[in-house]
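Colleague: I would like to see how this sequence folds:
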Amino acid sequence: MANPIYARLQATAQRLIAKYGQSATVKRITPPDPVYGGDPVETSYTAQLVPMTYDQRYIDGTTITTADRQIYISSLGLAIVPTVGDVIAAGGVEFHVIAADPNNYDGVTNVVFIVQGRIAA
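Modeller: Okay, here's the model as predicted:
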């Protein structure tokens, strides 16, 4: 059963991301069928997000680099859960998703998606 506090936290996160964030797209590439073959299918989903630089104390040069961004994505209205392998296009920059955290504390409500995005070279 959904806890009402998480729905309130989700609404607060959405409101803040809408106020301070930007529109972007999350692209997911589905590989071709292993039996029938074909071409990979790219599907784009519209999202509201805020990309932020990591605090210097978290940058170690291997797990988190200076090119990485911590991206807060509103879970409201997003049809997918961002995962490793997705590409986020925001502000003319593409980020590959390196790590993802759905912030789903009760198993029902995704409060906000926090992903580690690395600038695509």
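Colleague: all contacts plus neighbour counts: C-alpha atoms, from now on.
Modeller: Fine.
Colleague: ranges for the helices of this structure?
Modeller: Listed in chain order, the helices of the chain (DSSP state H) span 4-20.
Colleague: now the strand with the most length in it: how far from the chain's centre is it?
Modeller: If you go by DSSP state E, the chain has its longest strand at strand 41-53. Centroid displacement of strand 41-53 relative to its chain, using CA atoms, centre = their mean, to the nearest Å, is 6 Å.
Colleague: repeat for stretch 63-76
Modeller: With CA atoms, centre = their mean, you get 7 Å for stretch 63-76.
Colleague: before we move on, what about stretch 56-66?
Modeller: 19 Å.
Colleague: excluding its backbone neighbours, what's nearest residue 26?
Modeller: residue 88 (4.5 Å; CA to CA, 6 or more residues apart in numbering).
Colleague: same check, this time on residue 97
Modeller: Excluding its sequence neighbours, the residue lying closest to residue 97 (CA to CA, 6+ apart) is residue 117, at 4.6 Å.
Colleague: run this one through as well so I can compare:
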Amino acid sequence: MVDYVRLEATAQRLIAANGKAVTLVRAGAPTGPEWDPQPGPDTEHAAIMVETGYSLAYRSETLIQAGDKLGLISTDLDIAPAMSDKIKIDGDTYEFIDLQPLNPGGTTLLYQFQARK
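Modeller: Okay, the predicted model is just below:
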């Protein structure tokens, strides 16, 4: 039987050892009257990621564009990342193009993402 909790701990440890700090930015909840809602302030959440990058072979005639960021985000977070979130990497803000949990056996081990400016 596979111990997914142990695999998640290993993924967290490896991403922390080889990754870098980033920030997940989540849009704030709307405030104000129902007929005139105003966007609430964004909330920022610390995260650790490893940039996996891509080769030119992956870029030709695919959905990956020059400047896209591909990587893995640790599950050691206070929120689960969502497609509507943004990610700040090295001071630049990117929108998620794709965000998928790797979750065999019902335990999320890490999040794989593609993000674009």
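Colleague: any idea how far the residue of structure 2 most remote from its centre is from residue 28 of structure 2?
Modeller: Going by CA atoms, centre = their mean, the residue of structure 2 most distant from its centre is residue 35, 32.9 Å out. Remark: distance between residue 35 of structure 2 and residue 28 of structure 2 (CA to CA, to the nearest Å) = 18 Å.
Colleague: please apply the same query to residue 81 of structure 2.
Modeller: 14 Å.
Colleague: what do we get in structure 1 for residue 112 of structure 2?
Modeller: Applying TM-score structural alignment, one finds that residue 112 of structure 2 aligns to residue 114 in structure 1.
Colleague: an error on my part: the question was meant for residue 22 of structure 2.
Modeller: Aligned partner of residue 22 of structure 2 by TM-score structural alignment: residue 24.
Colleague: what's in contact with stretch 40-52 of structure 1?
Modeller: With contacts defined as CA atoms under 8 Å, 6 or more residues apart in numbering, stretch 40-52 of structure 1 is touched by 17-18, 20-32, 69-74, 77-80.
Colleague: strands - which of those land there?
Modeller: Residues of the contacts of stretch 40-52 of structure 1 located in strands (DSSP E): 22-30, 69-74.
Colleague: let me see the contact set for the match of residue 112 of structure 2.
Modeller: By CA under 8 Å, 6+ apart, residue 114 of structure 1 lies in contact with 70-73, 100-103.
Colleague: now it. Nearest residue, chain neighbours left out?
Modeller: residue 72 (4.7 Å).
Colleague: who's in contact with that neighbour?
Modeller: Counting by CA under 8 Å, 6+ apart, residue 72 of structure 1 has contacts 17, 49-51, 112-115.
Colleague: how close does it sit to residue 101 of structure 1?
Modeller: As judged by CA to CA, residue 72 of structure 1 and residue 101 of structure 1 stand 10 Å apart.
Colleague: what do those two both touch?
Modeller: 113-115.
Colleague: tabulate those residues (a markdown table), appending distance to residue 10 of structure 1.
Modeller: As requested, these are exported to a markdown table (distance: CA to CA, whole Å):
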| residue | distance to residue 10 of structure 1 |
| --- | --- |
| 113 | 10 |
| 114 | 13 |
| 115 | 16 |
